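A.B. asks: Pasting the sequence and the predicted coordinates here, then a few questions.
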Amino acid sequence: MSVGLVIVSHSEKIAVGVVELAAQMAPDVVIVAAGGTDDGDGVRIGTSFERVRAGIEEAMGDDGVVVLTDLGSAVMTAETVLEFLEPEVRAAVRLAEAAIVEGAVAAAVQSQGGAPLEEVLRAAEGAVVSLSPQELQPFVSGAATGHGEGGAPGGTASPAGSQVSGSFTLPNRMGLHARPAAVLAAALLELDAEVTLNGVDATSVMLLMSLGLGQGERASVEASGPDAQRALDVVRESVESGFGEPS
């Protein structure tokens, strides 16, 4: 099982679109759209108590649910629903203070990796809204744009084997866009290693996307911990395969 997500928007179409996007990153996570009003015509703007309640019920599993909302009254609707839940159900639901799109993608990737409820919530609330590396200082290092000098191609390891590094050129036409960023982040989440790619946390799909790395640019990786070498291998294999995309 995994933590479920409920997307609450004033627009039914926005909720459905966010679910569609997040589901591309996390195919095994239950993500439910709870947008629009009760009439379901897809035109009227508003939120529905019953839709949110039903969404939580549908998304609920053994690991709990994170609810993401767009505007203020959507938060109020979700809070009202939570007040009417049975105590044992309410204890397994978290209402995220997060940007609905970025938060949903980050939470979905974290949930796909098997993270518990509180970690999925933190991923949603910590998702980066801006995709400009310059605006992310000091969270992104000066090498984050991928134009500086990277590590040695192919990778190197310290004598103790606990720290490794490598630098790889992106061959695929679209570079490190949303899908490969999500796949890479999810794979690294499963390893016991701390990994950075061009200075950012490589287990964060939003930070990877913020780099804006395109075809021909360098991905410089540093990893430490018990699974450091495996983490470097995962990045190398992913990049060299072009993330399964055309070059």
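C.D. replies: Arrived safely.

A.B. asks: Every contact and neighbour count from this point should use C-alpha atoms.
C.D. replies: Fine.

A.B. asks: Quick check: closest non-adjacent residue to residue 150.
C.D. replies: Counting by Cα to Cα, 6 or more residues apart in numbering, residue 220 is the residue found nearest to residue 150 once chain neighbours are left out, at 5.3 Å.

A.B. asks: Quick one: classify the residue nearest the centre of the chain as helix, strand or coil.
C.D. replies: Nearest to the mean C-alpha position of the chain, counting by Cα atoms, centre = their mean, stands residue 106 at 2.1 Å. In three-state terms, and counting by DSSP: H, G, I helix; E, B strand; the rest coil, residue 106 is helix.

A.B. asks: next one: residue 216
C.D. replies: Looking at residue 216 with three-state DSSP, the answer is coil.

A.B. asks: Make sure it is actually in contact with residue 171.
C.D. replies: Yes. Here residue 216 reaches residue 171: they are 5.9 Å apart, a contact under Cα atoms under 8 Å.

A.B. asks: Neighbour count for these two, which is higher?
C.D. replies: Taking other Cα atoms under 10 Å, residue 216 and residue 171 do not tie; residue 171 has more neighbours (21 against 15).

A.B. asks: May I have the residues that are in contact with that one?
C.D. replies: When contacts are counted by Cα atoms under 8 Å, 6 or more residues apart in numbering, residue 171 is found next to 215-216, 239-240, 242, 247.

A.B. asks: which residues in the protein form helices?
C.D. replies: 12-25, 49-59, 72-84, 87-90, 100-112, 117-125, 178-189, 205-210, 228-240 (DSSP state H).

A.B. asks: another one to put next to it:
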Amino acid sequence: MRVGLVVVSHSAKLAEGIAEVAGQMAPDVTVVPAGGAADGGIGTDYDAVSAAVERADTGAGAVVLYDLGSAQMTAEMVVEALDDPGKAVVVDAPLVEGAVAAAVAAQGGADRAGVARAASEAGGTGEAETTPAAPAAETGAVRTEFTLDNEAGLHARPAALLVRAVAGVEADVRVRFGDGEADGHSVLAIMSLGARKGDRVSVEATGPQAQEAVDRIEALVRRRFDED
């Protein structure tokens, strides 16, 4: 069982679009849109959000994201009214980036707190940003370099696949391209590197399972990130 997501928006089309994008990143995660008023117009619908939370919770709880203030109020009212309010949590996060980060975290098996944290950090100054590449570790590191041969490079879905590949592996993974460096566990940071087809990318892993992390990434590269 994985943590589910609910996307609450004043617009049904916006909620559906974001849920679709997040779902592409995490095919085994239940992402439920809850957008628009009961009459089909702009607004939020308590009953629709309530049903979405129930649907998203398949046993591991749900994380709820929202677009504007009144959507937040509706979401919080729904969670407070649950028989067990601990089954769901409303997270203050950028809707698109937060949904993507949360979906990838849920796909990787993170618990509800971990999924919520991934969503909230997507709007901060931490994992979602790249940092200048630091000198490679002198000892205890496993490194690899490869040329991206897949059409999408390290954008969107391939970045999510890389993060999912190292999820649960006990290793710190750093992905480097040009002057930038990204946390290998952050899909947004990897996407921000802007690495495209034909670019040369390096990966460095440290920790007890560093070799396993690098092996998994190299396997993805050989499979062209499953684009064939």
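C.D. replies: Structure received. Note that this is a predicted model, so its numbers are computed, not measured.

A.B. asks: Quick TM-score on the pair, please.
C.D. replies: Here the superposed chains carry a TM-score of 0.90, computed using TM-score structural alignment, normalised by the length of structure 2; 224 aligned residues with a Cα RMSD of 2.4 Å.

A.B. asks: circling back: any of the contacts of residue 171 of structure 1 buried? List them.
C.D. replies: 239, 242 (16 or more other Cα atoms under 10 Å).

A.B. asks: of all the contacts of residue 171 of structure 1, which comes closest to residue 175 of structure 1?
C.D. replies: Lowest distance from residue 175 of structure 1 to those (Cα to Cα) belongs to residue 215, with 4.8 Å.

A.B. asks: Aligned to the closest one, what sits in structure 2?
C.D. replies: Residue 215 of structure 1 maps onto residue 197 of structure 2 when the alignment is built from TM-score structural alignment.

A.B. asks: Could you pull up the residues touching its match?
C.D. replies: With Cα under 8 Å, 6+ apart, residue 197 of structure 2 has these contacts: 147-153.

A.B. asks: what's the distance between it and residue 44 of structure 2?
C.D. replies: For residue 197 of structure 2, the distance to residue 44 of structure 2 (Cα to Cα, to the nearest Å) stands at 41 Å.

A.B. asks: OK, contacts around residue 79 of structure 1?
C.D. replies: Contacts of residue 79 of structure 1 by Cα under 8 Å, 6+ apart are residue 95.

A.B. asks: Thought residue 195 was touching the residue nearest to residue 150 of structure 1, still the case?
C.D. replies: No. Counting by Cα under 8 Å, residue 220 of structure 1 sits too far from residue 195 to count as a contact (10.5 Å).

A.B. asks: neighbour count winner among these two?
C.D. replies: It is residue 195, of residue 220 of structure 1 and residue 195, that has more neighbours when counted by other Cα under 10 Å, with 28 against 25.

A.B. asks: Map that one across to structure 2 for me.
C.D. replies: With TM-score structural alignment as the criterion, residue 195 of structure 1 lines up with residue 173 in structure 2.

A.B. asks: Double-check that match against residue 183; I have them as touching.
C.D. replies: Yes. Residue 173 of structure 2 is within contact range of residue 183, at 6.2 Å (criterion: Cα under 8 Å).

A.B. asks: what sits against the nearest residue to residue 129 of structure 1 once chain neighbours are set aside?
C.D. replies: With sequence-adjacent residues excluded and distances taken as Cα to Cα, 6+ apart, residue 129 of structure 1 is closest to residue 102, at 6.3 Å. Residues counted as contacts of residue 102 of structure 1 (Cα under 8 Å, 6+ apart) are 124, 127-129, 206.

A.B. asks: measure the residue mapped onto residue 102 of structure 1 from structure 2 to residue 16 of structure 2 for me?
C.D. replies: By TM-score structural alignment, residue 102 of structure 1 lines up with residue 97 in structure 2. Residue 97 of structure 2 is 15 Å from residue 16 of structure 2, where distance means Cα to Cα.

A.B. asks: doesn't residue 38 make contact with residue 45 of structure 2?
C.D. replies: Yes. If you go by Cα under 8 Å, residue 45 of structure 2 and residue 38 touch, sitting 5.5 Å apart.

A.B. asks: ok, the aligned partner of residue 216 of structure 2 in structure 1 - contacts?
C.D. replies: Here residue 216 of structure 2 is matched to residue 234 in structure 1, going by TM-score structural alignment. Residues near residue 234 of structure 1 by Cα under 8 Å, 6+ apart: 184, 187-188.

A.B. asks: Quick check: residue 234 of structure 1 vs residue 223 of structure 1, distance?
C.D. replies: Look at residue 234 of structure 1 and residue 223 of structure 1: by Cα to Cα, they are 11 Å apart.

A.B. asks: Give me the common contacts of these two.
C.D. replies: With Cα under 8 Å, 6+ apart, residue 234 of structure 1 and residue 223 have no common neighbours.

A.B. asks: Near residue 86 of structure 1, how many other residues are there?
C.D. replies: Quick note: residue 86 of structure 1 (other Cα under 10 Å) scores 9 neighbours.

A.B. asks: Contacts only, for it.
C.D. replies: Contacts of residue 86 of structure 1 by Cα under 8 Å, 6+ apart: none found.

A.B. asks: for stretch 144-162 of structure 1, how far is the first residue from the last?
C.D. replies: Across stretch 144-162 of structure 1, the terminal residues are separated by 23 Å (Cα to Cα).

A.B. asks: Quick check: the gap between the residue sitting furthest away from the middle of structure 2 and residue 159 of structure 2.
C.D. replies: Most distant residue from the mean C-alpha position of structure 2: residue 39, 31.7 Å away (Cα atoms, centre = their mean). In this view, residue 39 of structure 2 and residue 159 of structure 2 are 38 Å apart by Cα to Cα.

A.B. asks: What of residue 194 of structure 2?
C.D. replies: When residue 194 of structure 2 is compared with residue 159 of structure 2 (using Cα to Cα), they lie 10 Å apart.

A.B. asks: If you count surrounding residues, which of the two has more?
C.D. replies: residue 159 (26 against 14).
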